[in-house]
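A.B. asks: build the 3D model from these lines:
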Amino acid sequence: MVNGLVTNSSNNRLAALRAKLGEAGVDGFIVPRADEFLGEYVPPSGERLAWLTGFTGSAGLAIVLSDRAAVFTDGRYTTQLAAQTEPALWERRHLIEEPPAEWLKANAAGRRVGYDPWLHPQAALDRLAASGAILVPLPANPVDAVWADRPAPPSAPAEPWPEAFAGRSSAEKREAIARELREAGQQAVVLADPHSVAWLLNMRGGDLDHTPLALAFALLREDGAVTLFMDPAKAGPALREALGNGVSIEPRGSLPAALAALRGRTVRLDPEATPAWFGEALREAGATPILAPDPVRLPRACKTEAERNGARAAHRRDARAMARFLHWFAAEAPRGGLTEMAVAERLLAFRRAEDRFRAESFPAIAGAGEHGAIIHYRATPATDRAVRPDESFLIDSGGQYLDGTTDVTRTLWTGPGAAPAELRTRYTLVLRGMIALAATRFPEGVAGPHLDAVARRPLWDAGLDYDHGTGHGVGAFLSVHEGPAAFSRAAAVVPLREGMILSDEPGFYLPGAYGIRIENMLLVRAERDLPGPKRWLGFETLTLVPFERALIDAAALSPAERGWIDAYHARVLAEVGPGLGGGEADWLRRACAPL
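C.D. replies: Model prediction:
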């Protein structure tokens, strides 16, 4: 302990936090994964959950009581949670099957449980309040009070994103959203999601390692004027010129005064994406908060033609990097001598050589053998495993290019021997599910949860399943995980619309043995060759990476499935092959030969 703060070498973080809770007069405290921007990815200064528990997954929440503590995550991270947390200190719970509200009801009903109103949306607090616990907002976060060497907040410069890539000017976007406010009788909207701020203002930044965001809040008024709340030092001349006179920039410390000035006004808040602090501040100011979805989320998800073309171009370049990587891996893996981290670094090097590449879209998941069964595994120096001959290898990775965001997963066989029959059978089931979803055509109005089972059907027929959603939305040089649409039973029922980009990634995981996942990106498009009065939609596959032939059981495929794979591989060869030379081109021709 140093002046009441816990040093990083201390094993007593939990005890120190409990001491602070006693001083605050509460019996417990809720520690979410999110920071004040409520996003999936947070800067080092916002990693409170990881600092306290040791769990580094991107989805989770901890509840600390005076006599017990629990940490929750979803099916992607259950194995990781068990490996990273101390069972003597933390109960491990499944976020979906054992929700935090149920745990609170069983262990804290009637007790005072504190929370930081900057770190929870009101909708999440309402769900927790149903437990019977007395939720108490705290003026200061007690974790911060005991985190001795907490990193400083990020301060990367914000930059304009060219209209040539965005397809619409910021002024057009601001007027469209302002018109929606006027039609709803609302005078302003709080945009607490930095992705919405980035889209609205055609602005990008470097505050996160893998998502090109400037972490900021914004207030959009019914006349289209915007106040951007972030450190003014982050906005250079180029950004200020691009934003124009309709956007003013104020430090975050100006937020209370700006909200107080809305007295008597009706202000829109997204109850799932806005810290509860905003609603309370507006009510105290005499404004009327209206709970409604963020008006930017849906138009952001429906990509402009420029964004669709950018995605296609980014995926072609990404496919060239992947082809070079797979050619290299096919030669090196059978010899042994590789490690998971070395493989991920080599893939990153191939991507860095591509035009407009800016960063990985997330840390690569490179899992050899049994590590492939850890759905969101990340190799570290402590876990870095040799990649051995004759085993499976799962590589899930993506790139942030100036014109698009990519995400692709392939499960590979290292060789030189033949893959076992069980692995080939299950790989082929996963591949059949991926094809089934990609080939689906559906009437307008169908949502992602309605299609999730399409990709699972081949596995279900064999008595198998996977514990994650089938697909997530993807941004345009923004987050690799973007709402509001998703292929998942747990997702909101948001009808799919033309221009949305989503992943198609069924899988199967046998803990302690291997993992299988195959992922392509799909662009929702109109289907114009179907008769009848209804409007039909389908998918354009954006990803252009061959499948692992050593794992395909061709005899288990229907003629239509074989035809789909052959047509896909022919397209890969036609679009990616001309950018390769020598041995890489020869390898791609073999990889894309008809089944």
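
A.B. asks: only C-alpha atoms from now on, for both contacts and neighbour counts.
C.D. replies: Fine.

A.B. asks: name the residue closest to the centre of this protein, please.
C.D. replies: Centroid-nearest residue in the chain: His481, 2.8 Å away (criterion: Cα atoms, centre = their mean).

A.B. asks: for this structure, what's the longest helix?
C.D. replies: Criterion DSSP state H: the longest helix present in the chain is helix 305-332.

A.B. asks: residues contacting whichever helix or strand comes after that one, please?
C.D. replies: Sequence-wise, the next helix or strand downstream of helix 305-332 (DSSP states H and E) is strand 338-339. With Cα atoms under 8 Å, 6 or more residues apart in numbering as the test, strand 338-339 has contacts from 332, 384-388.

A.B. asks: those residues in helices, which ones?
C.D. replies: Per DSSP H, the contacts of strand 338-339 map to helices at Glu332.

A.B. asks: how close does the residue nearest to the centre of the chain get to Ile134?
C.D. replies: Noted for His481: a distance of 33 Å to Ile134, by Cα to Cα, to the nearest Å.

A.B. asks: what helices or strands is the lengthiest strand in the chain leaning on?
C.D. replies: Among the elements of the chain assigned as strand by DSSP state E, the one spanning the most residues is strand 520-527. Judged by 3 or more Cα pairs under 8 Å, 6 or more residues apart in numbering; DSSP states H and E, the packing partners of strand 520-527 are strand 408-413, strand 501-504, strand 536-541.

A.B. asks: list the buried residues for that strand?
C.D. replies: Neighbour counts over strand 520-527 (16 or more other Cα atoms under 10 Å) mark 520-526 as buried.

A.B. asks: one more: stretch 467-485?
C.D. replies: Under the neighbour-count criterion of 16+ other Cα under 10 Å, stretch 467-485 has 468-485 buried.

A.B. asks: related to what we said a few turns ago, if I take the longest strand of the chain and strand 408-413, what angle do their directions form?
C.D. replies: Between the axes of strand 520-527 and strand 408-413, defined by axes from the mean of the first three to the mean of the last three Cα atoms, to 10 degrees, the angle is 130 degrees.

A.B. asks: second chain to compare with the first, below:
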Amino acid sequence: MQTHEARLHALREELKRRDLDGFVIPISDEHMSEYVGEYAQRLAWLTGFGGSAGTAVVLADTSNGKGAAIFVDGRYTLQVRDQVDGKLWEYQSVPETSPAQWLGENAAKDARIGFDPWLHSRGWAKGVEKALAKRGAALIALDSNPVDDVWQDRPEPSPAPAVPHDNALAGRSSADKRAEIGEWLTANGYDATVITALDSIAWLFNVRGSDVSRTPVALSFAVVRADGTAELFIDPGKVTPDLAAHLGNEVQVSDRAEFEAALAAMHGKTVAVDPERAVAAIFKALDDAGATIKEERDPVVLPKAIKTAAEQDGHRAAQARDGVALTKFLSWIDREGPSGEIDELSASDRLEALRRESDRLTDLSFDTISGAGPNGAIVHYRVSEDTNRTLEPNSVYLVDSGGQYRDGTTDVTRTVWVGPDAAPAEVKDRFTRVLKGHIALAMAVFPKGTVGSQLDTLARQFLWQAGVDFAHGTGHGVGSYLSVHEGPQNIGKSRGTKEQALLPGMILSNEPGYYKTGEYGIRIENLVLVEPRKIEGAEQDMMGFETLTFAPIDRDLIDVSLLSRAERNWIDSYHAKVLSVVSPRLSGPALAWVEAQCAPLEG
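C.D. replies: You can find the predicted model right below:
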């Protein structure tokens, strides 16, 4: 097996063979996915980095000492240093810098920097071209990816069949969804739209798959026309008779390999394309074909985010099921954790086994973050044999996990104290401040038109009062038996001109946290549903959140003296609801434990 140093050397030799001075390697695939199939894990193979967001730049010439850099955001500041060799790679922090800025400062004059146009957006390419032009260097679109030429035993794309997703669970038929897209195209004078995001295609055609770990999608592209008909580009081996019957006569099924040729045949057509979700190669193909390109957000994105009544009901059912599994796990941790015989891997395995007691679970929704002590301070930590830690007595344990059920996608984080002694005052203070922020967001009432950044401060205010903060968003959208991270809705610090207003039917996470490097991490995460709120005397439409996740919050970490009466009432009410949801499905020690955990707060 090649070392990462040998892989980096092999790539540099390939770049020299191609007369290239550098190459950019993102975590991405042909669909601009956040999570990608094993065949597209080029950055992980090259560097060892296991996060879900990052980019590397490799220069062929290392004589100036600036030969390779890896770029990650605040979620991965600790993880990248644990997984990527600092002797080979410079660590770069986004947004303080970027690949474009770094190349603009370090690429040689007249350098030729390669990129794979099937892995980057057109906007990204234009930005890097501009930065390189200042040095007289050029960005070169490549016909093939040089990493693939040196990656020994690179996996093939998944051959798994695509499967129909029951219309009863979706709440709408594919024909109805396509008709809506067709009406939008007609109203705007467009002939067609290219759909590239895998979760958009899955939602639009009511199809699911298993081509990407933890995300039930099938590798495919689609073109939807103004009359509501569509062409789905997918490996023929994935199309079963059941799927063909499900798609019906208005959906033409073509080989995924024919997609580029179909783009080349769009001469004279006006085509809507999403610049954030379609790669540069798609724009190039349409430009070369003589099509008129209209940059528009993928028309599936917003309706997909607004869950149907059936999807909302399915999600509630999935959350109840998931809450039972998590409650069993938390009661087990409470009993067995202080023994010093449980480690992060065995805990993660136990939680997965409890989830798999449900025959409706198809997969986890992401790799479980099982972080003991200092590993919990790594925001997107992924446990391995090398990093596995024992849950030590009198320490903090953080577990962020979720399941893919056929009726819903779950994502929940709990932080617990592994006794037997009482938690230190500082840990309880930080936990309670995180909890107060979580409650403030859960109780928020806001007018129509509110965006996530307007609510973000609610979750951070109590941490700010203590001079601390957290370096990740407060909330992300969640799909319906789809991606655990879904746009366009979110809750975070950033304020963008195109920020999406929150709308009834959207599901988001509520997950403030605190992380003390080298010691412990705290996060409390529930999923919430945006719902209309009727307020007597209100002069405008108002909204709030319905909490969907039900599992106890560790009372051993709460400093009750820091809570207001309203906050205590929220916790007591929440725990009463947890008890009503999960206790009918529990017995024995787990039932006794959850009854004690969900008793009203004292003090």
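
A.B. asks: tell me where the stretch 151-300 of the first structure has helices.
C.D. replies: For the stretch 151-300 of the first structure, applying DSSP state H, counting those that start in this stretch gives helices covering 163-166, 170-184, 194-201, 237-243, 255-260, 276-285, 297-301.

A.B. asks: wait, the stretch 351-500 of the second structure
C.D. replies: Counting by DSSP H, counting those that start in this stretch, the helices of the stretch 351-500 of the second structure are 425-442, 456-464.

A.B. asks: what span of the first structure is the longest one aligned with?
C.D. replies: Alignment note (TM-score structural alignment): helix 425-442 of the second structure is matched to residues 421-438 of the first structure.

A.B. asks: follow-up on the earlier one: for the helices and strands packed on strand 520-527 of the first structure, which one sits closest to Ala261 of the first structure?
C.D. replies: strand 501-504 (38.8 Å; Cα to Cα).

A.B. asks: so for the helix or strand that comes right after that closest one, what gets flagged as buried?
C.D. replies: Sequence-wise, the next helix or strand downstream of strand 501-504 of the first structure (DSSP H and E) is strand 507-510. For strand 507-510 of the first structure, burial by neighbour count (16+ other Cα under 10 Å) applies to 507-509.

A.B. asks: quick check: the very next helix or strand once past strand 507-510 of the first structure aligns to which part of the second structure?
C.D. replies: Going down the chain from strand 507-510 of the first structure, the next helix or strand is strand 514-517, by DSSP H and E. Mapped onto the second structure using TM-score structural alignment, strand 514-517 of the first structure covers residues 520-523.

A.B. asks: mean shift of the matching stretch relative to the first structure?
C.D. replies: For stretch 520-523 of the second structure, the mean deviation from the first structure after alignment is 0.5 Å (mean Cα distance after the TM-score superposition for the first structure).

A.B. asks: show residues contacting that stretch.
C.D. replies: Residues outside stretch 520-523 of the second structure that contact it (Cα under 8 Å, 6+ apart): 371-379, 396-398, 413-415, 430-431, 434, 511-515.

A.B. asks: let's go with 7 Å and repeat that
C.D. replies: Contact with stretch 520-523 of the second structure is made by 373-377, 396, 398, 413-415, 431, 511-515, as judged by Cα atoms under 7 Å, 6 or more residues apart in numbering.

A.B. asks: out of the residues you listed, which comes closest to Val582 of the second structure?
C.D. replies: Lowest distance from Val582 of the second structure to those (Cα to Cα) belongs to Arg414, with 16.2 Å.

A.B. asks: which residue in the first structure lines up with that closest one?
C.D. replies: That one, Arg414 of the second structure, aligns with Arg410 by TM-score structural alignment.

A.B. asks: roughly how far does its match sit from Arg317 of the first structure?
C.D. replies: Separation of Arg410 of the first structure from Arg317 of the first structure (Cα to Cα) stands at 17 Å.

A.B. asks: ok, Pro162 of the first structure next?
C.D. replies: Taken as Cα to Cα, the span from Pro162 of the first structure to Arg317 of the first structure is 20 Å.

A.B. asks: do Gly538 of the first structure as well
C.D. replies: If you measure Gly538 of the first structure against Arg317 of the first structure using Cα to Cα, the figure is 24 Å.

A.B. asks: please identify which of the helices of the stretch 151-300 of the first structure is closest to Arg352 of the first structure.
C.D. replies: helix 163-166 (20.2 Å).

A.B. asks: corresponding residues in the second structure for the closest one?
C.D. replies: Aligned by TM-score structural alignment, helix 163-166 of the first structure falls on residues 167-170 of the second structure.

A.B. asks: and the matching stretch, what's buried?
C.D. replies: The neighbour-count check on stretch 167-170 of the second structure (16+ other Cα under 10 Å) flags 169-170 as buried.

A.B. asks: stretch 13-22 of the second structure now?
C.D. replies: 13-15, 20-22.

A.B. asks: which one of those is nearest to Ser174 of the second structure?
C.D. replies: Minimum distance to Ser174 of the second structure across the buried residues of stretch 13-22 of the second structure is 44.3 Å, recorded for Gly22 (Cα to Cα).

A.B. asks: quick one: contacts for the counterpart of the closest one in the first structure?
C.D. replies: The criterion is TM-score structural alignment: under it, Gly22 of the second structure has Gly28 as its aligned partner in the first structure. Applying Cα under 7 Å, 6+ apart, we find Gly28 of the first structure in contact with 21, 64-66, 112-114.

A.B. asks: out of the residues you listed, list just those in helices.
C.D. replies: Secondary structure from DSSP H places Leu21 of these in helices.

A.B. asks: quick one: which of the contacts of Gly28 of the first structure has the most company?
C.D. replies: Neighbour tally across these (other Cα atoms under 10 Å): the maximum, 27 neighbours, falls on Gly114.

A.B. asks: quick check, that one in contact with Leu135.
C.D. replies: Yes - if you go by Cα atoms under 7 Å, Gly114 of the first structure and Leu135 touch, sitting 5.7 Å apart.

A.B. asks: what is the burial count for Ala425 of the second structure?
C.D. replies: Here the number of neighbours of Ala425 of the second structure (other Cα under 10 Å) works out to 12.

A.B. asks: sorry, slip of the keys, the one I care about is Glu332 of the first structure.
C.D. replies: Using other Cα under 10 Å, Glu332 of the first structure is surrounded by 17 other residues.

A.B. asks: on that earlier part again, which single one of the contacts of stretch 520-523 of the second structure is nearest to Ser358 of the second structure?
C.D. replies: Ser358 of the second structure lies nearest to Thr413 out of those, by Cα to Cα, at 19.8 Å.

A.B. asks: identify the residue spatially nearest to that closest one, adjacent ones excluded.
C.D. replies: Leaving aside its sequence neighbours, Thr413 of the second structure sits nearest to Asp400 (Cα to Cα, 6 or more residues apart in numbering; 4.1 Å).
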